[in-house]
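**Student:** Sequence isn't available, so here's the structure alone:
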């Protein structure tokens, strides 16, 4: 567990927008998160994280959605239909790279068993992944259908656990152990206040920079020392109750990818950097684009905070073949 409060991260990063009530993606009403962690000694560090929008019911088959691709070295299942139609039809599942395809099949099976889908013959499952092969025996493909269903069925509106949990169990980023992180920021459009909530699965390379200062670890050069290392990736899921259409959500999603750079991402060749943004509200009349600046800033801030949270919540981990991902501590950031 982190040795700090999320509001400490908010203060450290000098953010302008206030966090939501829990500083989490679940601050967006009707969004739940479920996670299952799969561990076996130092050999396996993997799992599943599911983001479940309650608004996907039999009466409402899709939500406005967009995908932004920073670097496309990834296996984001369902991305092309979202790009084409601007619609999210299923929960969003995150897992390990080689388990993504089994997870997609499990998600389809779970959806087909839902009331109202008795006659469904086409469905677009959305599954993102990062490569946990540095710390985990990824070829085992230890994530099963049952794990995916358990994550979906156990999803709650509580603040999600962060760090080495669920799909974040085997992640490392910016030279430190990483994993799942979440945050939210409020944004005003006109006279109305909305929430932008973010959940990240952080697994990307670069040099961590916080408030302009580099923060180094003894594992900073592990990609250079390990020529076969892959998976310098980040999956970002963004939910909002702002009434944005799919095109506007695409603009928002791009800001989430930009936020990685604020913390030092180097966007390497092998990086799969994606943001999936959806709204829980179908807009009758979307706001003017010129009114979106507060949402853009809230997105940058929430994503930056979620990534930093994913690092601070992840303890030092010894993985397969004795590989070590060192934990980031609050003292690294403050010098205390």
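**Tutor:** It's in. Note that this is a predicted model, so its numbers are computed, not measured.
**Student:** switch to C-alpha atoms for all contacts and neighbour counts from now on
**Tutor:** Will do.
**Student:** Contacts only, for residue 20.
**Tutor:** 27, 184-186, 195 (C-alpha atoms under 8 Å, 6 or more residues apart in numbering).
**Student:** That one: what secondary structure?
**Tutor:** Under the three-state scheme (DSSP: H, G, I helix; E, B strand; the rest coil), residue 20 adopts coil.
**Student:** before we move on, back to that, need the contacts of residue 20 in CSV (columns: secondary structure, distance to residue 35 and neighbour count).
**Tutor:** Shown next, in CSV, are those (DSSP: H, G, I helix; E, B strand; the rest coil; distance: C-alpha to C-alpha, whole Å; neighbours: other C-alpha atoms under 10 Å):
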residue, secondary structure, distance to residue 35, neighbour count
27, helix, 17, 27
184, strand, 19, 32
185, strand, 23, 32
186, strand, 25, 24
195, strand, 23, 28
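**Student:** Tell me which residue is most central in the protein.
**Tutor:** residue 200 (2.4 Å; C-alpha atoms, centre = their mean).
**Student:** check which helix or strand covers that residue.
**Tutor:** strand 192-203 (DSSP states H and E).
**Student:** who does that strand touch, helix- and strand-wise?
**Tutor:** Strand 192-203 sits against strand 126-130, strand 172-173, strand 180-189, strand 233-240, helix 293-312, with contacts defined as 3 or more C-alpha pairs under 8 Å, 6 or more residues apart in numbering; DSSP states H and E.
**Student:** ok, and here's another one to check against it:
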């Protein structure tokens, strides 16, 4: 496994982490990646170079059989996350979540529909409105070549697993840039103990492709100011007309706490504070979209054109006595997931030789200690 922020002595907050310090610490959640890396040199649209991929996050196996409550928040809306109107209306997430680049959202969405159709294998009247989110990897990759295919989505599904989650330049994070260093996928988790002794798990996964160098903070330390572009070059210096801070971040939050949809909305809002603590400011050119889901209620009936009932459903929810602890967990896990995305990422040379340099760990330690 690649290095993580804690390997460098950087610990965010006082709450304990789950076993893997990952979104998969929430029981039933699985993550799968498929990376696409091909070609080098000058950009030729349709040929490459290609630095992109697909990541799938599954809330629980066959989630269409037993949906989970969900909620969302938009910090800045220069991005896409499909399926949100139905979640806002119905409060339920009924599919796996796809992550990819901006110009491959459609093919990933369609491939998820096809995959779920094969999984269901029946003639029942039903519909799927998958959640697929994106960030822009066109600074490093031939994004207009639309190289992601349904086969790549299936490969990410086939790679689904619990346990440790590969981070950095992998899957949908392959071509992403964060605070002008190489970015990508990052994850973290926290355990929250309620007053009665019940322990809840909160996990976060980010696709980090946002931020400006000078604003990067690590536990409040201005490391971005201390590692300027004349020390570690910025890919934006070579990307003509690309504004610093343009990009996006997607945040996915999972918890096994029994939450209702409005409580999921509240958790999603708090992830914006984790983005802000690392220096993200929801820039105009950034799509900062957050989805939270809660697996603590079982037995929600499947959603379709034929509603199976029953007429009433017994539900559980945590009280407001617990909510502050969950808020803290989301903020800390979001901050650490962003840092893990940067720490785990490796230097990427993309189209036209544009380079997104990894944040050198020795430089980070020195800047953080100073």
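**Tutor:** Sure thing, it's come through. Being a predicted model, the structure only gives us computed values, none of them experimental.
**Student:** care to give me the TM-score?
**Tutor:** Superposed pair, TM-score by TM-score structural alignment, normalised by the length of structure 1: 0.93. Supporting alignment: 333 aligned residues with a C-alpha RMSD of 2.0 Å.
**Student:** can you pull the contacts of the residue lying farthest from the centre of structure 1?
**Tutor:** Using C-alpha atoms, centre = their mean, the residue of structure 1 lying farthest from its centre is residue 119. It sits 31.7 Å away. Contacts for residue 119 of structure 1 (C-alpha under 8 Å, 6+ apart) come out as none.
**Student:** Tell me which residue of structure 2 lines up with it.
**Tutor:** Matched by TM-score structural alignment, residue 119 of structure 1 corresponds to residue 124 in structure 2.
**Student:** That match belongs to a strand?
**Tutor:** No - secondary structure of residue 124 of structure 2 (three-state DSSP): coil, not part of a strand.
**Student:** count of residues packed around residue 170 of structure 1?
**Tutor:** Residues lying near residue 170 of structure 1 (other C-alpha atoms under 10 Å) number 36.
**Student:** To which residue of structure 2 is it aligned?
**Tutor:** With TM-score structural alignment as the criterion, residue 170 of structure 1 lines up with residue 175 in structure 2.
**Student:** just to revisit the earlier point, between the helices and strands packed on strand 192-203 of structure 1, which one is nearest to residue 89 of structure 1?
**Tutor:** When those are compared by C-alpha to C-alpha, strand 126-130 sits nearest residue 89 of structure 1, at 8.2 Å.
**Student:** Which part of structure 2 matches the helix or strand that that closest one is followed by?
**Tutor:** Where DSSP H and E defines the elements, the next helix or strand beyond strand 126-130 of structure 1 is helix 145-153. Mapping helix 145-153 of structure 1 onto structure 2 (TM-score structural alignment) gives residues 150-158.
**Student:** Which positions within the matching stretch qualify as buried?
**Tutor:** Using 16 or more other C-alpha atoms under 10 Å as the test for burial, stretch 150-158 of structure 2 gives 150, 152-157.
**Student:** next one: stretch 4-16 of structure 2
**Tutor:** Applying 16+ other C-alpha under 10 Å to stretch 4-16 of structure 2 flags 4-5, 10, 12, 15 as buried.
**Student:** Stretch 358-370 of structure 2 too?
**Tutor:** For stretch 358-370 of structure 2, by 16+ other C-alpha under 10 Å, it's 358-361, 364, 367-368.
**Student:** Which of these fall within helices?
**Tutor:** Among the buried residues of stretch 358-370 of structure 2, the ones falling in helices (DSSP state H) are 361, 364, 367-368.
**Student:** closest to residue 243 of structure 2 among these?
**Tutor:** residue 364 (24.4 Å).
**Student:** what's the counterpart of the closest one in structure 1?
**Tutor:** Taking TM-score structural alignment for the superposition, residue 364 of structure 2 sits opposite residue 333 in structure 1.
**Student:** how about the helices and strands packed on strand 192-203 of structure 1 in CSV, adding distance to residue 76 of structure 1?
**Tutor:** Shown next, in CSV, are these (distance: least, C-alpha to C-alpha, whole Å):
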stretch, distance to residue 76 of structure 1
strand 126-130, 5
strand 172-173, 19
strand 180-189, 17
strand 233-240, 9
helix 293-312, 19
